[in-house]
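Participant: sequence below, structure please.
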Amino acid sequence: MKQERAERTRHALVCSAAEVFDRLGYERASLVRISNTAGVTKGALSFHFATKEELADAVEDLAWRMTRQAVQDAAAGGGTALQNLIDVTHALARLLSGNAVARAGLRLSRERDRDGQAEQPQWFSAWLPQVRVLLEEAARDGSLLPEADVQALAVLITCTVTGLETAQRVPGHLSAALPDPGPAGPLPAPGRAWLARIWHLLLPRIAPDDHTASTKAEGTL
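Facilitator: This is a model prediction of the structure:
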């Protein structure tokens, strides 16, 4: 029971730290600010995490595990590899629009000093390998055109996902550019709405006609 309570406290501290890292970034975040957000003393926080580096490691680890699970679930959707790939991008967009831990994981992967190491940022390694696997599967199962540039698509998807996260940090930036949905009803969250439009533009250029017609650019989540 005592160990379970300590684990719950540790998890709550990590989530509070994620909110601060997401909002302020790694350099501006402090243990004092994080402890205030968590509603505990700095001493209580230090009992679980001696340094800001340890706390950031824990946030990145949780963001990695959370993102990896969401991506695995989306990739197992049962559709074509291309549809599963689209679903993965929507799962990522949904995480980044509504989950401070995931956003903090992305931001920390960009901002933390890795001592000059060339290792891949942790958050990106939670989903980029799956994107590459699905692109290769799509090339094999015929849901991608033979001439589709798989490497360029991987880069485009990476830029799109990270770009949506950056744009969403500016209040109203994405939603202001979207048209009034009118009688069709409300659009999904702005990040996912833009993602669907991007896939609508891409599909005729990367997929055979029969797959273009049957593939859902808005995802099947």
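
Participant: for the rest of this, base every contact and every neighbour count on C-alpha atoms.
Facilitator: Noted.

Participant: need the contact list for the residue nearest in space to the middle of the chain.
Facilitator: The centre of the chain sits closest to Leu92, judged by Cα atoms, centre = their mean, with a distance of 3.8 Å. Counting by Cα atoms under 8 Å, 6 or more residues apart in numbering, Leu92 touches Thr67, Ala70, Val71, Val161.

Participant: tell me where this structure has helices.
Facilitator: Ranges of helices within the chain are 2-24, 31-38, 42-48, 52-75, 81-98, 100-111, 122-125, 128-141, 150-168, 190-206, 209-214, based on DSSP state H.

Participant: let's have these in a markdown table, adding distance to Leu174.
Facilitator: Listed next are these as a markdown table, based on distance: least, Cα to Cα, whole Å:
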| stretch | distance to Leu174 |
| --- | --- |
| helix 2-24 | 18 |
| helix 31-38 | 28 |
| helix 42-48 | 37 |
| helix 52-75 | 23 |
| helix 81-98 | 11 |
| helix 100-111 | 17 |
| helix 122-125 | 23 |
| helix 128-141 | 24 |
| helix 150-168 | 7 |
| helix 190-206 | 6 |
| helix 209-214 | 26 |
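
Participant: and these: which comes nearest Pro179?
Facilitator: Nearest of those to Pro179, taken as Cα to Cα: helix 190-206 at 10.6 Å.

Participant: so which elements touch the closest one?
Facilitator: Helix 190-206 sits against helix 81-98, helix 150-168, with contacts defined as 3 or more Cα pairs under 8 Å, 6 or more residues apart in numbering; DSSP states H and E.

Participant: this one next, for a side-by-side:
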Amino acid sequence: MRQQERALRTRARIVRAAALEMDRLGYEGARLSRVSQVADASMGAVTFHFPTKKALAEAVREEGVASVDAVVNRTLSAGTSRLRAVVDLTVALASLLEQDVAARAAARVAREQPDVMEQWSGSWLPTVLDLLNRARADGQLRPEHCPETLAALIVYLLAGAESEIRTGADGPPGGAGSVADRLEQIWRLVLRGVAAGRI
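Facilitator: You can find the predicted model right below:
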């Protein structure tokens, strides 16, 4: 039992190290030898748990998606209106990108290597689109606004948030606070144009 626990801890350290490297350098730039060093694990341990770099990237993706799923579930269980849930989910995902290296690494690798990993947005975009369609049906969105267009806007907003987080940019003038805070401010502007009333 003790050996199995040690193997699980080693595997977790390897995945964490791979997330750090893939977040910093992307899939192509991440080297298994460097992952081994950062994880303080032998190359034998790395290749025992992950025979290929692609398998390691998949483990990073799974960890990132698990974090996204937790955020989605937490947002959906809050009991807010559907349109408010879309806003809250978008802001929570931006916050997740700021704080969770596996989510950030999964987003980067999916963007840079779509043949290696399915798109990061695939773990949350269907929920967003469903919420927007229901919000429209409930009269929360103005009828002239298309849920698919709003969903595309959200994809672009989160891509911009990831880029700002990754580059360490300070954002636009007067944009104090976290990326999630600034995204909340952007939503206030957007809602004035798309919401049918108070959300």
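
Participant: now do the same contact list for the alignment partner in structure 1 of Val155 of structure 2.
Facilitator: Matched to structure 1 by TM-score structural alignment, Val155 of structure 2 sits across from Thr158. Applying Cα under 8 Å, 6+ apart, we find Thr158 of structure 1 in contact with Leu128.

Participant: one more time with 7 Å
Facilitator: If a contact means Cα atoms under 7 Å, 6 or more residues apart in numbering, then Thr158 of structure 1 has no contacts.

Participant: stretch 57-64 of structure 1 vs structure 2, mean deviation?
Facilitator: Its aligned residues in structure 2 lie a mean 1.1 Å from stretch 57-64 of structure 1 after superposition (mean Cα distance after the TM-score superposition for structure 1).

Participant: quick check: buried residues in that stretch?
Facilitator: For stretch 57-64 of structure 1, burial by neighbour count (16 or more other Cα atoms under 10 Å) applies to Ala58, Val59, Glu60, Asp61, Leu62, Ala63, Trp64.

Participant: dump those residues into JSON lines; add distance to Phe21 of structure 1 as well.
Facilitator: Below are the buried residues of stretch 57-64 of structure 1 laid out as JSON lines (distance: Cα to Cα, whole Å):
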{"residue": "Ala58", "distance to Phe21 of structure 1": "12"}
{"residue": "Val59", "distance to Phe21 of structure 1": "9"}
{"residue": "Glu60", "distance to Phe21 of structure 1": "10"}
{"residue": "Asp61", "distance to Phe21 of structure 1": "14"}
{"residue": "Leu62", "distance to Phe21 of structure 1": "13"}
{"residue": "Ala63", "distance to Phe21 of structure 1": "12"}
{"residue": "Trp64", "distance to Phe21 of structure 1": "15"}
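
Participant: just give me the closest of these to Arg110 of structure 1.
Facilitator: Glu60 (11.3 Å).

Participant: list the contacts of the residue nearest to that closest one when sequence neighbours are not counted.
Facilitator: The shortest distance from Glu60 of structure 1 to any non-neighbouring residue, by Cα to Cα, 6 or more residues apart in numbering, is to Gly105 (4.8 Å). When contacts are counted by Cα under 7 Å, 6+ apart, Gly105 of structure 1 touches Val59, Glu60, Ala63, Trp123.

Participant: rerun that using 6 Å as the cut-off
Facilitator: Glu60, Ala63, Trp123 (Cα atoms under 6 Å, 6 or more residues apart in numbering).

Participant: returning to that earlier point: hmm, which of the contacts of Leu92 of structure 1 are common to structure 2?
Facilitator: Mapping those onto structure 2 (both residues aligned by TM-score structural alignment, their matches' Cα atoms under 8 Å) leaves Thr67, Ala70, Val161 still in contact.

Participant: which one (most neighbours) among those?
Facilitator: The residue in the kept ones among the contacts of Leu92 of structure 1 with the most neighbours, by other Cα atoms under 10 Å, is Thr67 (24 neighbours).

Participant: quick check: the residue nearest to Ser42 of structure 2 when sequence neighbours are not counted vs Tyr27 of structure 2, distance?
Facilitator: The shortest distance from Ser42 of structure 2 to any non-neighbouring residue, by Cα to Cα, 6+ apart, is to Ser36 (5.8 Å). Distance of Ser36 of structure 2 to Tyr27 of structure 2, computed by Cα to Cα, to the nearest Å: 15 Å.

Participant: what number of residues lie near Ala176 of structure 1?
Facilitator: The number of residues near Ala176 of structure 1, taken as other Cα under 10 Å, comes to 10.

Participant: and Gln140 of structure 2? What does it align with in structure 1?
Facilitator: Under TM-score structural alignment, Gln140 of structure 2 pairs with Ser143 in structure 1.

Participant: next: Ala66 of structure 2.
Facilitator: So Ala66 of structure 2 corresponds to Arg65, using TM-score structural alignment.

Participant: which one is its match nearest to, not counting chain neighbours?
Facilitator: According to Cα to Cα, 6+ apart, the nearest residue to Arg65 of structure 1 is Ala126 (7.4 Å).

Participant: Glu19 of structure 1 too?
Facilitator: Counting by Cα to Cα, 6+ apart, Glu19 of structure 1 lies nearest to Ala100, which is 5.6 Å off, once chain neighbours are set aside.

Participant: and of the contacts of Gly105 of structure 1, the nearest to Thr80 of structure 1?
Facilitator: Trp123 (25.5 Å).

Participant: so who does that closest one touch?
Facilitator: If a contact means Cα under 6 Å, 6+ apart, then Trp123 of structure 1 has Trp64, Gly105, Leu106 as its contacts.
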